[in-house]
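Enquirer: starting from these lines, generate the structure:
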Amino acid sequence: MPMNSYDDDSYEERDYDDDDSEDTVEKYVWQLLLMINPGDEEAAKKQFSDYRNEVEDQGDDDPIRLVGQVTDWRSSFEVDEDDTRALVEALQELISRFQDVSMDWDGDPDDDEFHEDIDAAEIFNRAYNQLKPYGYTLWSREADDEVAAGWITSSSDDESMLMVATALRINLRRGDQLS
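Expert: Coordinates of the predicted model:
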């Protein structure tokens, strides 16, 4: 997988050595940030800088928790899985980054009745199916119990996303694969 790099003080270009686990994790976090910010390398750079600052402050024992902190509601989300309103709002916020993408939720998410008969898995499924024709993939990542978490990538990055998720030990599924 080609590694992207840029000239910026917050990210030093490196020759990554697979034997250096800190650099390897950092390399995969960078790739993850590029993918969850499709077409917005500046956002990925900012989030990577924030990630590195959090690693300095908190350590690197749980890189995905730190990624979640620096990307929440910008390029990822974590909400209570029973709060379908928050889930729809989080998805709408992420989708708003993409031009010409519109969602048909098969109902009005502002209406209480919409939320009475729907759960997080169905919202993921609907959003996944709506995003796919635009060339985007909605992913669900494992988080704490009773938390819905995920991000959106370009569908062209699906294979790379699975490789990075495996390398970072993220339990990840496409939005249409939830039960």
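Enquirer: C-alpha only now, for contacts and for neighbours.
Expert: OK.
Enquirer: pull up the gap between residue 118 and residue 126, please.
Expert: Using CA to CA, to the nearest Å, residue 118 is found at 11 Å from residue 126.
Enquirer: same thing with residue 163?
Expert: Applying CA to CA, the value for residue 163 to residue 126 is 25 Å.
Enquirer: sorry, back to before: of residue 118 and residue 126, who's got more company?
Expert: Ranked by neighbour count (other CA atoms under 10 Å), residue 118 and residue 126 place residue 126 first, with 18 against 12.
Enquirer: and the helices in this protein?
Expert: With helices called from DSSP state H, the chain shows them at 21-36, 41-58, 63-71, 84-95, 112-116, 120-131, 158-167.
Enquirer: sequence B follows; please return its structure for comparison with A:
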Amino acid sequence: MLKECFTKAQILAAEQLLTLISPSAAMASQHVQALREVELDEDDVEEFEDDPQQLMYIVKDVADWESVFFVDWKDTESFVQSVQQLAEARDAEVTFGVEDAEDEDFLDDTTVPELMVTAHDELHKQGLVLWNWSTDSDCYSGFITTRDVAAQLVALGEVLEVEIREGSEPF
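Expert: Predicted coordinates:
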């Protein structure tokens, strides 16, 4: 159970985060329920104890490719695909400024941070915000929300001890 490793406030913050980042109430409900059903084994408990950031990885796991992107630092193709899928779930479109964002030459000539800035700009014009959080690793992770939840996300990040910022400033 999560409460073996995380405080009630942290678990509540993770649930609220899932509600904010999910493109629909039904999906938010599914993700929150999945979070509540997470079972940790003894190794997890030992590893996660006193590390609230691990809760963000659990959030990522329950919502991956539905409300969250998580890609390797050099995996431009997965970044494009996951962000386009997340945008589509919010009735938005991200083209990355090209006709075919999955073109091999295009993907080879760009980086995930460059793509993130472009996607952030495109989504901002559609009333949405692309966010990313500090994974403290060589991966990028984030989500899309409406513009009006910025202050809430920052506050939730503080509870979860994770820095969350707009995709215009990739980590």
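Enquirer: still on that earlier bit, can you list the helices of the first structure in TSV and add distance to residue 137 of the first structure?
Expert: TSV is the format used below for these (distance: least, CA to CA, whole Å):
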stretch	distance to residue 137 of the first structure
helix 21-36	10
helix 41-58	18
helix 63-71	17
helix 84-95	11
helix 112-116	23
helix 120-131	6
helix 158-167	7
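Enquirer: ok, residues contacting the longest strand belonging to the second structure?
Expert: Ordering each strand of the second structure by length in residues (DSSP state E) puts strand 139-146 first. Residues from elsewhere that reach strand 139-146 of the second structure (CA atoms under 8 Å, 6 or more residues apart in numbering): 20-23, 67-73, 86-87, 112, 127-135, 171.
Enquirer: check contacts around the equivalent of residue 22 of the second structure over in the first structure.
Expert: Applying TM-score structural alignment, one finds that residue 22 of the second structure aligns to residue 37 in the first structure. Applying CA under 8 Å, 6+ apart, we find residue 37 of the first structure in contact with 43, 44, 75, 152, 153.
Enquirer: can you tell me which of those are buried?
Expert: 43, 44, 75, 152, 153 (16 or more other CA atoms under 10 Å).
Enquirer: from those residues, pick the one nearest residue 64 of the first structure.
Expert: residue 75 (13.3 Å; CA to CA).
Enquirer: and residue 52 of the first structure, what pairs with it in the second structure?
Expert: Alignment note (TM-score structural alignment): residue 52 of the first structure maps to residue 36 of the second structure.
Enquirer: any idea how far residue 136 of the first structure is from residue 83 of the first structure?
Expert: Residue 83 of the first structure sits 24 Å away from residue 136 of the first structure, going by CA to CA.
Enquirer: swap in residue 41 of the first structure?
Expert: 17 Å.
Enquirer: and those two? Which one has more around it.
Expert: Higher neighbour count among residue 41 of the first structure and residue 136: residue 136, with 22 against 17, using other CA under 10 Å.
Enquirer: that one corresponds to which position in the second structure?
Expert: In the second structure, residue 136 of the first structure lands on residue 128 (TM-score structural alignment).
Enquirer: residues in contact with that match?
Expert: Residue 128 of the second structure is in contact with 144, 145, 146, 147, counting by CA under 8 Å, 6+ apart.
Enquirer: and of those residues, the nearest to residue 159 of the second structure?
Expert: Using CA to CA, residue 145 comes nearest to residue 159 of the second structure of those, at 18.8 Å.
Enquirer: and the residue located most distally from the centre of the first structure, how far from residue 85 of the first structure?
Expert: Of all residues in the first structure, residue 113 has its C-alpha farthest from the mean position, at 28.6 Å, by CA atoms, centre = their mean. Here the criterion is CA to CA. By it, residue 113 of the first structure lies 11 Å from residue 85 of the first structure.
Enquirer: likewise for residue 66 of the first structure?
Expert: Taking CA to CA as the measure, residue 66 of the first structure falls 25 Å from residue 85 of the first structure.
Enquirer: residue 28 of the first structure too?
Expert: Per CA to CA, residue 28 of the first structure is found 32 Å from residue 85 of the first structure.
Enquirer: residue nearest the centroid of the second structure?
Expert: Centroid check for the second structure by CA atoms, centre = their mean gives residue 142 as the closest residue, at 2.6 Å.
Enquirer: find the nearest non-adjacent residue to the counterpart of that one in the first structure, please.
Expert: Using TM-score structural alignment, the partner of residue 142 of the second structure in the first structure is residue 150. Of all residues not flanking residue 150 of the first structure in the chain, residue 140 sits nearest, at 4.3 Å (CA to CA, 6 or more residues apart in numbering).
Enquirer: surely that neighbour meets residue 174?
Expert: Yes. With contact defined as CA atoms under 8 Å, residue 140 of the first structure counts as touching residue 174 (6.0 Å).
Enquirer: ok, the two, which is more surrounded?
Expert: For residue 140 of the first structure and residue 174, the more surrounded residue by other CA under 10 Å is residue 140, and the numbers stand at 24 against 19.
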